[in-house]
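Novice: Below are the sequence and a predicted model for it; my questions follow.
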Amino acid sequence: MLFGNSHASIKQHNLQPELSISELHSFLKNNHTKSNYWPAIMKCLALALLLCAQLSLLHGACLKFMQESDATECVDPRDGTRHPIGSWWRNSECQDCDCNGCCDAEFIKPTSYEEGCIMEFDKKNCEYKVFKKEDPTYSCKIYEAVGK
């Protein structure tokens, strides 16, 4: 049991086993230094924080769509392009798609590159480009990047 002998501790403080939020708050506020509840609550809060931090590792947004059961090809709802059943493609919004839906693609994003250069996302090729600010035809060296 997470909180030890909770009913005995609650009875000792003349509280009912079913606590309201205000009763629980008052109980914890007045007894946090004497209570064996506090370490367990802190563990739960730490776990909740850890789980929230993991959300950033999940795949980006996805859009699921249904194809007609007798369809002979898939139609991308973003740009209307047609594709063979069972295939996958990258659409005009740089999303990875199959016949069931599209998800935001993951890209390698430069984080460190030559001084005097800028980074822009090229939507036509679905990739980041790093080039000289004064001369967009000059590709800069990339030292570090993140992503898949």
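Specialist: That came through, no problem.
Novice: From here on, just use CA atoms for contacts and neighbour counts.
Specialist: Noted.
Novice: What is whichever strand or helix holds residue 47 packed up against?
Specialist: Taking DSSP states H and E as the definition, one finds residue 47 inside helix 37-54. Packing contacts for helix 37-54, counted by 3 or more C-alpha pairs under 8 Å, 6 or more residues apart in numbering; DSSP states H and E, involve no helix or strand.
Novice: before we go on, here's another structure to hold up against the first:
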Amino acid sequence: MRCLALALILCSLAAFANAYCYMGPKRVGAQEPCQDDTDKDWHEVGSSWTNSKCMECSCTAIAMDCCDRMGRPSGFPEDCEVLRDWKECTFEVVKKNDHSVQCPHAAVGK
């Protein structure tokens, strides 16, 4: 029973750790700029930026790494919706029929 519980915990941690970050193709020793997958902008090696989908990225000689800066809401009631502010990289979970009422939720990432 303890092994099953440990396996479930490890599987959930692996999913959490990898769900909202990604690494681009390996670029060992590369000095060429990285191209953002979302905005298609080019960024010099050593630079960091946040793209229009709130992914915080960095360009290194090894790879381009990006992680979700906003997080993803989950576990909220069906009568609620997510309002995202892509400029500020924030979100609110509110009632569909009354945006002044906040809804309970969990969030993954960020």
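Specialist: That came in fine, so what should we check first? In this text the structure is predicted, and so the values were computed from the model without any measurement.
Novice: List the buried residues for the helix holding residue 47 of structure 1?
Specialist: Judged by neighbour count (16 or more other C-alpha atoms under 10 Å), helix 37-54 of structure 1 contains these buried residues: residue 37.
Novice: Give me the mean deviation of whatever helix or strand comes next after that helix from structure 2.
Specialist: Downstream of helix 37-54 of structure 1, the next assigned helix or strand under DSSP H and E is strand 62-64. In the superposition against structure 2, strand 62-64 of structure 1 averages 1.9 Å from its aligned positions (mean C-alpha distance after the TM-score superposition for structure 1).
Novice: How far does strand 62-64 of structure 1 sit from its chain's centre?
Specialist: 15 Å (C-alpha atoms, centre = their mean, to the nearest Å).
Novice: ok, now stretch 42-61 of structure 2?
Specialist: 14 Å.
Novice: Same check on stretch 42-54 of structure 1?
Specialist: 15 Å.
Novice: Give me the contact list for it.
Specialist: Stretch 42-54 of structure 1 has contacts (C-alpha atoms under 8 Å, 6 or more residues apart in numbering) with no other residue.
Novice: so where do the strands sit in structure 1?
Specialist: 62-64, 73-75, 82-84, 88-90, 95-98, 101-104, 109-113, 117-122, 127-132, 142-146 (DSSP state E).
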